[in-house]
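# 3D model of this:
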Amino acid sequence: MAQEIEIEFKNLLTETEYHTLYTQLEFATIEQVKQTNHYFETDDYKLRDKGAALRIRQKADTWTLTLKEPHPDGLLETHSTLSKETAMLWLENQLSAPSEINRQLEQLGISAADLRYIGALTTKRQEREYNHTLVVLDHSFYCGQSDYELELEARSKQHGEQVFEDILNTFHISKRATDNKIKRFFQAKLKSE
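So this is what the prediction gives:
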């Protein structure tokens, strides 16, 4: 098990803004990686109501279960690597959460037995180091739609905010309130039902 505090900044982009950053920040030479987030929730959306999220990220041949919870400095992420076989059982709603994830879920008042698979979001991602941060360009596909996003991960909130603002200002990109991927996925899923 691993835990970390994630400090990140996000901004949805237009297709034109995405291509501008792709060119100007020299992403052309960086390999694009495909990853799929498989999301889980209770029937009455207990995770969402607590500001938490649970996903399995499939990236190449790795399957990582991650529980994200609110934290004063960002998000507390609890990770556990799964075998492909275990991940496939999760996708068939035969969930057996590792003890560290179960512990965190219990602290939220949620039983793993109440969780179910609700769908997936696939992202084509490129990332690079930039001014002591990690800059990420994402093109995501879910519920019959797609979007473009700039993410920036930093070790400190102050430094991350400064670099993020500099990028937006330099490339004349409007700052937009941007929900995380799981919230965007849920909004699209609820609209399509």
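# Please count neighbours and contacts with C-alpha atoms only from this point.
Noted.
# mind checking the longest helix of the chain?
The residue-count maximum for a helix in the chain (DSSP state H) belongs to helix 157-170.
# now for that helix, which elements pack on it?
Applying 3 or more Cα pairs under 8 Å, 6 or more residues apart in numbering; DSSP states H and E, one finds that helix 157-170 makes contact with strand 8-13, strand 145-153.
# now the angle from it to strand 8-13?
Computed by axes from the mean of the first three to the mean of the last three Cα atoms, to 10 degrees, the angle separating helix 157-170 from strand 8-13 equals 20 degrees.
# ok, and for whichever helix or strand comes after helix 157-170, which residues are buried?
For helix 157-170, the following helix or strand on the C-terminal side (DSSP states H and E) is helix 181-192. Residues of helix 181-192 classed as buried under the neighbour-count rule (16 or more other Cα atoms under 10 Å) are K181, I182, F185, F186.
# taking the helices and strands packed on helix 157-170 together, which one is wrapped up most tightly?
Looking across those with neighbours counted as mean count of other Cα atoms under 10 Å, the highest average goes to strand 8-13: a mean of 20.
# that older thread, now find how far off-centre the longest helix of the chain is within its chain.
The chain centroid and the centroid of helix 157-170 are separated by 20 Å, computed with Cα atoms, centre = their mean, to the nearest Å.
# which residues are in contact with that helix?
By Cα atoms under 8 Å, 6 or more residues apart in numbering, the list of residues contacting helix 157-170 from outside reads I7, E8, F9, D73, N131, T133, L152, E153, A154, S174, K175.
# And this one, please, so the two structures can be compared:
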Amino acid sequence: MKHLEIELKTLLKKEDYIKLKEYFSDITPITQNNYYIDTCDYRLRSNKIAMRIRTFEDSAELTIKIPQAVGNMEYNQELNLEQAKDSIEQALIPDGLVLQELNNRGIQITEWLVLGCLTTVRYEKETDIGLMALDESHYFDVTDYELELEVADEAKGTMDFQSFLEKNHIEYQKAPSKLVRFIEKSKKD
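Alright, predicted model coming up:
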């Protein structure tokens, strides 16, 4: 499956995260494990491509994200948990949409590396302004908090997101992607 993802996000202070959890009090959180994949020399990253295997309690997906003029084109390939486990343990990418898309772009790699795992506890709900997700992420010795809003229209979404933050007295903090935060932390360690 392929779709355009337009996402707005801000890092949160822990106090703001706790305050916003009330807004999601009707939602049961989902835990997702994000296994980031590249080569030892970051060939995907140098091509501005992010790849992950995300596992849930009873399913998994392989995803690549490729930046567009607005947003990211996201290619998702469903996996069962056994396929995901094998792919992670053997650092092999299963045949399908993702490899096909990489091949279409002239990227043919045989030596994959699982960079590590970032675990997110996510509260997600559809709102008047878009699909909103409140995340608590754990990687290495870091816990961080983030609010994301997925929208169809970037300009309107940006105004709505800023308005939501102001209404809730939350200061906007630029949020690099989870993968970028993960890699920057791994390079420091």
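# can you name the two of the contacts of helix 157-170 of structure 1 that are farthest apart?
Within the contacts of helix 157-170 of structure 1, D73 and S174 form the most distant pair, 24.2 Å apart (Cα to Cα).
# Okay, D114 of structure 1 and D138 of structure 1: tell me how far apart.
Separation of D114 of structure 1 from D138 of structure 1 (Cα to Cα, to the nearest Å) stands at 31 Å.
# quick one, which of these two is more surrounded?
Between D114 of structure 1 and D138, counted using other Cα atoms under 10 Å, the more crowded position is D138 (22 against 14).
# Skip the chain neighbours and tell me the closest residue to the counterpart of T81 of structure 1 in structure 2.
Matched to structure 2 by TM-score structural alignment, T81 of structure 1 sits across from E78. Using Cα to Cα, 6 or more residues apart in numbering and skipping the chain neighbours, the partner closest in space to E78 of structure 2 is E61 (4.4 Å).
# before we move on, what about E7 of structure 2?
Closest to E7 of structure 2 by Cα to Cα, 6+ apart is E150, at 4.4 Å.
# what do you get for I6 of structure 2?
By the measure of Cα to Cα, 6+ apart, the closest residue to I6 of structure 2 outside its immediate chain neighbours is G71, 4.4 Å from it.
# ok, which stretches of structure 2 are strands?
Taking DSSP state E, the strands of structure 2 run over residues 2-12, 30-38, 50-55, 60-67, 72-79, 113-127, 130-139, 142-151.
# And the fifth one, what's buried?
Spelled out, it's strand 72-79 of structure 2. Applying a neighbour-count criterion of 16+ other Cα under 10 Å, the buried positions in strand 72-79 of structure 2 are N72, M73, E74, Y75, N76, Q77, E78, L79.
# Which of these sits closest to K188 of structure 2?
Within the set of the buried residues of strand 72-79 of structure 2, N72 lies nearest K188 of structure 2; the separation is 27.1 Å, counting by Cα to Cα.
# show me what contacts K65 of structure 2?
I49, A50, M51, N72, M73, E74, Y75 are the contacts of K65 of structure 2 under Cα under 8 Å, 6+ apart.
# picking up where we left off before, can you list the helices and strands packed on helix 157-170 of structure 1 in CSV and add distance to D44 of structure 1?
CSV is the format used below for those (distance: least, Cα to Cα, whole Å):
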stretch, distance to D44 of structure 1
strand 8-13, 27
strand 145-153, 25
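# and the gap between the residue nearest to I6 of structure 2 and E154 of structure 2?
The value you get for G71 of structure 2 to E154 of structure 2, if Cα to Cα is used, is 8 Å.
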